[in-house]
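Trainee: this one's structure only:
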């Protein structure tokens, strides 16, 4: 009913809006084209075209068949190469999680451009997570590789780890914020008077971590690190920011670094990936980071102390 010749004939009629034009393009007679389409409609018991004396247009059923046939023919044309890649150990799908602290639009775009050119038949899915949400996606989700898993030790024997370095933190407030006028290290009693600005941990199955929040202190929760920075600049609250992100604002005076009683220690981050899904694509990504390729380094802009 739907052999490749019939599908190609059907598509050519759709794209030329004419039986006669399709016949010329396929080196067939108009009668042969018309007969094949009528036979297809009879087999399907469905009208595919609205016919006039000059043109033909698709019915809703015809439009649906056209979309499906186009996909089928495309798949048939690429299927031999897809099978060869699978045979050669190239994964069909790779899910990548990126820590919110390392997420960079240009870095993601460059990575996808590199990977899709080298592995055109692999599907890539990238998402962003916060804190333990990165590990959660690896251990309980469908993530195959994570850029920026917290810590330098694996939480599971089936996960490999490659340390990337550390993110350093600075306690900041907007230049016009009241605490910038106080000399010396700021006590917790002073700090808890003002809201803490935090990005919420996205973990679902594991215990969430809170970046910095004192008992009885109010909190403003935002979706990502860029929004957190913007809130600090507006003076909406206080808290820690990665040194690399706020450095230019500290130099311009828009943000002021404050001394606090309990400083935040640097956060070590790692590349982490599942051993069970290690194919050519995963190996390529790991090597980008292992051998400090510029594409990998683009993700490490917020890491001050690299491995």
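Mentor: Done, it's in. Just so it is clear, the model here is predicted, and its values are computed rather than measured.
Trainee: okay, CA-based contacts and neighbour counts for the rest of this
Mentor: Fine.
Trainee: pretty sure residue 146 belongs to a helix, no?
Mentor: No: judged by DSSP: H, G, I helix; E, B strand; the rest coil, residue 146 forms no part of a helix; its state is strand.
Trainee: where does it sit relative to residue 164, distance-wise?
Mentor: In this view, residue 146 and residue 164 are 12 Å apart by CA to CA, to the nearest Å.
Trainee: And here is the other one:
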């Protein structure tokens, strides 16, 4: 590891190209700079400075030393800052997992407000689907999960909060054969047509699939947006978040149909590991539990208002 003075020496020689100009830049006598350069070479038992040319240059070994020493110095500075950060109650990193039901756009204002705190906490935001959301918390792949469905599982020291209820609509494309079918749609009639489902991201089990009837063909897609687009294009049928597809329904690109077996609304949960509450987690939980933001998360954004 080089001292700050030694790093400054290497940088000064590299930039100026001569001992005299480096000395002037450092505010030292040329003899002092020359002696320090030779001491550095003796210390590493390597030729660090090419003195054969008119312009003094770093040798490949000198360039490597300058580059790696600067990188290590930055790493030490970052580590020092992170140690102070954790000692003051902030986490080193906060991992947030959202269920795919939620749109990432709803979190953008929260992220901006958190950045304004200049806490130094590194945020990681990923998403899971259905059982994979709870599983992420259970397996330690999340500190906070947002929008998880079904009842909270048995997880030691689990904290949870009800965000609100998501309403569903059974929708088909305006070009789909079920548009003209008699309502309410019976299970047998629906089962004759392919369902579109978002793939459960659970790693521990086969996962769940809402809205697929026994013997019904299914098209599995990676996201809720993909499911909406597939159904809009007549590639299948299924249940969709009512608020999220309102504009498509209003424009007639999707048509809602009553079914003999309506889908119950889903409670969406905010959950966290109660044994790891630092300042960042506390801040996020306070914001996410606020009524206005919780409502926005549950109701979502109609991303198809301008879509054509």
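Mentor: That came in fine, so what should we check first? Fair warning: this is a prediction, and the values are worked out from it, not measured in the lab.
Trainee: one step back: what's the overlap in contacts for residue 146 and residue 164 of the first structure?
Mentor: residue 271 (CA atoms under 8 Å, 6 or more residues apart in numbering).
Trainee: Kindly confirm my reading that residue 209 of the second structure is in a strand.
Mentor: No: counting by three-state DSSP, residue 209 of the second structure is located in no strand; its state is coil.
Trainee: for it, what are its contacts?
Mentor: 197-200.
Trainee: Show me what it lines up with in the first structure.
Mentor: By TM-score structural alignment, residue 209 of the second structure lines up with residue 210 in the first structure.
Trainee: what kind of secondary structure is residue 2 of the first structure in?
Mentor: State at residue 2 of the first structure, reduced to three classes by three-state DSSP: coil.
Trainee: what does the one 3 residues further on give?
Mentor: Under the three-state scheme (three-state DSSP), residue 5 of the first structure adopts helix.
Trainee: Give the buried residues for the helix ranked longest in the second structure.
Mentor: Secondary structure assigned by DSSP state H gives helix 60-87 as the longest helix of the second structure. Of the residues in helix 60-87 of the second structure, 62-63, 65-66, 69-70, 73, 82, 85-86 count as buried by neighbour count, 16 or more other CA atoms under 10 Å.
Trainee: Where in the first structure does the helix or strand just after that helix fall?
Mentor: The helix or strand immediately downstream of helix 60-87 of the second structure is strand 93-99, counting by DSSP states H and E. Mapping strand 93-99 of the second structure onto the first structure (TM-score structural alignment) gives residues 93-99.
Trainee: mind checking how far that stretch is from the chain centre?
Mentor: 7 Å (CA atoms, centre = their mean, to the nearest Å).
Trainee: Contacts for that stretch next, please.
Mentor: Outside stretch 93-99 of the first structure, the residues that reach it (CA under 8 Å, 6+ apart) are 122-131, 134, 137, 142-149, 281-282.
Trainee: Narrow these to those that are buried.
Mentor: Neighbour-count burial (16+ other CA under 10 Å) is assigned, among the contacts of stretch 93-99 of the first structure, to 122, 128-131, 134, 137, 143-149, 281-282.
Trainee: Closest one to residue 230 of the first structure out of these, please.
Mentor: For those, the closest approach to residue 230 of the first structure (CA to CA) belongs to residue 130, at 17.8 Å.
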